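Participant: Need the 3D shape of this:
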Amino acid sequence: MKHISIHWFRKGLRLHDNPALLAAMTDCRKLYPIFILDPWFPKNMRVSVNRWRFLVESLKDLDESLQKLNSRLFVVRGRPTEIFPVLFKEWKVTRLTFEIDTEPYSRQRDSEVVRLAAEHGIQVIQKVSNTLYDTDRVIAENNGKVPLTYVRLQTLLAALGPPKRPVPAPTLENLKDCHTPCKDNHDAEYGIPTLEELGQDPEQAGPRLYPGGESEALCRLDLHMNRMAWVCNFQKPQTEPNSLNPSTTVLSPYIKFGCLSVRTFWWRLAEIYQGRKHTNPPVSLHGQLLWREFFYTAGAGIPNFNKMEGNPVCVQVDWDNNPEHLRAWSEGRTGYPFIDAIMTQLRTEGWIHHLARHAVACFLTRGDLWISWEQGQKVRHVARGSAEMVGGLQDLHG
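Facilitator: Down below sits the predicted model:
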């Protein structure tokens, strides 16, 4: 008997290289692609209107792509642990699929959802595609310990071999025996949220420099991959932090939201490198993806990685507590022109160059203000997940 499947979109907001989505479509007669607006995130992730706009645009693009497959995206409001029992019964679900997420909150949430699915007799399929490798396997290969240096991670990954190749995007053929039941009031009940619904003022959004969505991500990837000489010669320390136009790819927001598959990016680079002289990790573009992998692996295996207390690899510092200095830093009014310009750009555009990020992070912490990086990551206009944190400051880029 064919399944009634829910595919739960979270970070992987794309159709290409989405093995969990393909698993949902296999031997399936009804498919419900869903995204859950979890109230935990607006309450605990202090991010700007720019990031919310990026998410809304990504969901719209995903819904449009699903419509081309005669399907739709169902945006459901509520806590996953409360929503799923209702959906399981209402839709008579037999299978749930989703991409593995290694973030601390996500792991706790997902384990509870898996338990609920088991209580309802529902098959659960989880697939690795947010990272290049299965982080648990990498840690297991290191005798159950998190690799604490980039070089050690490289050694482990060399033994594991290259990342898996991306899987193809689904086509109408994948859904020939499957359909998505939609009501006439679909948009009213399951439509894409507005910024107002998310508690955001659209007037406060900065210029729309980086539209969200898989379509935009793939176009930008093609644009950069056509610059073969630039790709082969890329060295991250030699990019320009103060150029008016970004001197890096600005693909990381698309990777963070899963609009672009990191494995797709990796293998496109590998094709360009083949037979050509090119830079190598850690400074190459492959090297930048490995830095991402390094921090995701660390975040997956180190307790309290996004905090100082209870974090076994974090230096315990007696930070100053100065709310006025923190506000001045976050609002770009420290009196240091370079720092203030960077923070203004971050607030308005949602993106800053990696060297600029390091500069303001160092200014906040050990450089001048001696304020905890935990306070820095709470600043409202930052926009990236804790596992991708470098230097204590987060932004829409990387």
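Participant: CA only for contacts and neighbour counts going forward, please
Facilitator: Noted.
Participant: In this structure, spot the strand with the most residues.
Facilitator: Assignment by DSSP state E gives strand 28-37 as the longest strand of the chain.
Participant: Going by contacts, tell me the helices and strands next to it.
Facilitator: Other helices and strands packing on strand 28-37, by 3 or more C-alpha pairs under 8 Å, 6 or more residues apart in numbering; DSSP states H and E, are strand 3-9, strand 74-77.
Participant: If you count contacts, what does the following helix or strand past it end up packed against?
Facilitator: For strand 28-37, the following helix or strand on the C-terminal side (DSSP states H and E) is helix 40-44. With contacts taken as 3+ C-alpha pairs under 8 Å, 6+ apart, helix 40-44 sits against no other helix or strand.
Participant: Now the next helix or strand after helix 40-44: buried residues?
Facilitator: Next helix or strand after helix 40-44 toward the C-terminus (DSSP H and E): helix 49-67. Using 16 or more other C-alpha atoms under 10 Å as the test for burial, helix 49-67 gives 49-66.
Participant: ok, residues contacting helix 49-67?
Facilitator: Helix 49-67 is contacted by residues 13-15, 72-73, 192-195, 198, 200-202, 204-206, 210-215, 257, 259, 348-350, 381, 383, 396 when judged by C-alpha atoms under 8 Å, 6 or more residues apart in numbering.
Participant: Report the angle between it and strand 28-37.
Facilitator: Angle of helix 49-67 versus strand 28-37, following axes from the mean of the first three to the mean of the last three C-alpha atoms, to 10 degrees, is 170 degrees.
Participant: Now do helix 49-67 against strand 3-9, angle only.
Facilitator: Angle, helix 49-67 to strand 3-9, by the same axes, to 10 degrees: 150 degrees.
Participant: tell me how far helix 49-67 is from the chain's mean position?
Facilitator: 14 Å (C-alpha atoms, centre = their mean, to the nearest Å).
Participant: compare with the first, here's sequence two:
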Amino acid sequence: MEAATAATAAMVWFRKGLRVHDNPALDAARRGAGRLYPVFVLDPLYLRPDPAAASPGSARAGVARVRFLLESLGDLDARLRRLGSRLLLLRARDDDVADAVCAALKDWNIDKLCFESDTEPYALARDKKVTDFAMASGIEVFAPVSHTLFVPAEIINKNGGRPPLTYQSFIAIAGEPPEPVLEEYSELPPVGDTGEYELLLVPTVEELGYGDISQEEIPPFRGGETEALRRMKESLQDKEWVAKFEKPKGDPSAFLKPATTVLSPYLKFGCLSSRYFYHCIQDVYRSVRKYTKPPVSLTGQLLWRDFFYTVSFGTPNFDQMKGNKICKQIPWSENEELFVAWRDGRTGYPWIDAIMIQLRKWGWMHHLARHSVACFLTRGDLFIHWEKGRDVFDRLLIDSDWAINNGNWLWLSCSSFFYQYHRIYSPVTFGKKYDPNGNYIRHFIPVLKDMPREYIYEPWTAPLSIQKKAKCIIGKDYPKPVVDHETASKECRKRMGEAYASSRLDSNPSKVKPSNLSRRKMSHGDQDASNSSVAKLLKTSRSE
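Facilitator: Have a look, this model is predicted:
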């Protein structure tokens, strides 16, 4: 560790980036510091119990994600303690995280503040408040970008001030990401005097007051940097698997041993550095003769992540339909009864319901499972606004990420990026292709566990005698389908076609031809992309 001036006090403010490895903010804070204050502020916006929520947790986060965060904080504290430091856990002041940070900066006489830059709207407003206070107080501020491979603002600047709206154009601009910070520390500067501050222990989920959650299933994914690095190492040990990885070729019904790395939650919370992961994958590639390439490869998935971060950062109102220039304006239906049936896993379609129950219990499901339920809610069957589904995913997914979640919902609802609305996931045959026996359904919907294989995806077609033998009467023990898929999907296609036609007429009435409905004209100087090329990208999406 470098020689330090005893009077110099630095704060590293953790939010995401809950790790020690490849953490430029931590690295900068420790350099030249006589005292180091590693701080995390518990945010009531995400943690305060909400009795009115559809499932245990807060209004913004389900229990699974809260648990993952707390585990990650506990692991970070343990890793800091091994370096002679600790995590200083604070309460927000009057529900304001920024106020708590500003007060600590003043009370602890901090000379330098370091934190990882964040591009989400909520974070930008919070960070501006803290930065303005720090600079007005003569405190040095360093906020490096390390949550993504690239700096979104730099990509946008290279593209003439506009975000690239296709994966290909993004890749052409981005180049190779910078090297991670690989220096390992044997110790950190000691924690300075915190005065009268109440320093909290990392609470348990039970201590946060979410009511009786004793029956809540504990997800198989434990939070923290230690687990992230273990999972990454385990995944990369199988060099053949890494070399042949192709995102479309996963099994969405595999739950005991998921068909992906399941590193997305660790990337979301910054327990794992995307740059470090990227360069570790490159090390594997250098040791094999042949390997897959983006967009389907493992590195391709990290590039998809950065693509959505960049587009979201450069697109006003990215998280909504209205006022979003890259989003199709579609007159979605409002039907609370159908929406609740979808949210709660009570649509009567076992494949859809099992996925939503897995989401509710585990906070995670395979990317193709996400595709299925998103399509069903929006353009496939129910024609309900993608923002409604986005909010459910945002609350329940442990890997919920503002940029990627919104980007995926825009994509899967055919509101942006992908426009082949005629391609619809069947709520019956798609899952059956991967899991003909219905093991996935039997696990997450126990009432159907004795339903014969030939009826497991369509239990309403089973004769009453079969239903009785399986101890599951459709309409009583398990719901009847809320819609007829064949009829509903035809209606959805019709309404999507009308919305697209209306959108084109509104934007350029003199140039619209019926044949153009099957093509996407890319804005902001991007090249035209045919449906076939966009369809390939749909198969290779994006975040899980």
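Participant: quick revisit: and Ile125 of the first structure, which of the helices and strands packed on strand 28-37 of the first structure is closest to it?
Facilitator: Nearest of those to Ile125 of the first structure, taken as C-alpha to C-alpha: strand 3-9 at 9.5 Å.
Participant: And the closest residue to Cys178 of the first structure other than its chain neighbours, how far from Thr297 of the first structure?
Facilitator: If the residues on either side of it in the chain are set aside, Cys178 of the first structure comes closest to Arg29, at 4.2 Å by C-alpha to C-alpha, 6 or more residues apart in numbering. Counting by C-alpha to C-alpha, to the nearest Å, the separation of Arg29 of the first structure from Thr297 of the first structure is 37 Å.
Participant: The two: who's more crowded?
Facilitator: Neighbour comparison, Arg29 of the first structure and Thr297: the larger count goes to Thr297, with 25 against 17 (by other C-alpha atoms under 10 Å).
Participant: secondary structure element for that one?
Facilitator: Judged by DSSP H and E, Thr297 of the first structure forms part of helix 285-301.
Participant: who does that helix touch, helix- and strand-wise?
Facilitator: When contacts are defined as 3+ C-alpha pairs under 8 Å, 6+ apart, helix 285-301 of the first structure packs onto helix 135-141, helix 150-160, helix 262-273.
Participant: In the first structure, what range does the longest helix seen in the second structure match?
Facilitator: Ranked by residue count and defined by DSSP state H, the top helix of the second structure is helix 485-507. Per the alignment by TM-score structural alignment, helix 485-507 of the second structure matches no residues in the first structure.
Participant: And stretch 316-323 of the second structure, by the same measure?
Facilitator: Against the first structure, stretch 316-323 of the second structure falls on residues 303-310 (TM-score structural alignment).
Participant: Can you check the distance spanned by the matching stretch, start to finish?
Facilitator: Using C-alpha to C-alpha, first and last residues of stretch 303-310 of the first structure are 7 Å apart.
Participant: just checking, Pro181 of the first structure touches Lys30?
Facilitator: Yes: using C-alpha atoms under 8 Å, Pro181 of the first structure makes contact with Lys30 at a distance of 7.2 Å.
Participant: Look at the two and report which has more neighbours.
Facilitator: A count of neighbours by other C-alpha under 10 Å puts Lys30 above the other of Pro181 of the first structure and Lys30, at 23 against 13.
Participant: Roughly how far does that one sit from Ala328 of the first structure?
Facilitator: In terms of C-alpha to C-alpha, Lys30 of the first structure sits 53 Å off from Ala328 of the first structure.
Participant: Also Gly12 of the first structure?
Facilitator: According to C-alpha to C-alpha, Gly12 of the first structure and Ala328 of the first structure sit 36 Å apart.
Participant: what about the helices in the stretch 351-500 of the second structure?
Facilitator: With helices called from DSSP state H, counting those that start in this stretch, the stretch 351-500 of the second structure shows them at 367-375, 386-396, 402-412, 429-434, 439-444, 464-469, 485-507.
Participant: wait, which of those helices is closest to Glu337 of the second structure?
Facilitator: Of all these, helix 386-396 comes closest under C-alpha to C-alpha, at 12.7 Å.
Participant: Between helix 402-412 and that closest one, find me the angle.
Facilitator: 140 degrees.
Participant: which residues touch the residue mapped onto Ser261 of the first structure from the second structure?
Facilitator: Taking TM-score structural alignment as the criterion, the aligned counterpart of Ser261 of the first structure in the second structure is Ser273. By C-alpha under 8 Å, 6+ apart, the contact set of Ser273 of the second structure is Gly17, His21, Asp22, Asn23, Ser146, His147, Leu267.
Participant: do that again at 10 Å, thanks
Facilitator: Shown in contact with Ser273 of the second structure (C-alpha atoms under 10 Å, 6 or more residues apart in numbering): 17-23, 146-149, 180-181, 225, 228-229, 266-267.
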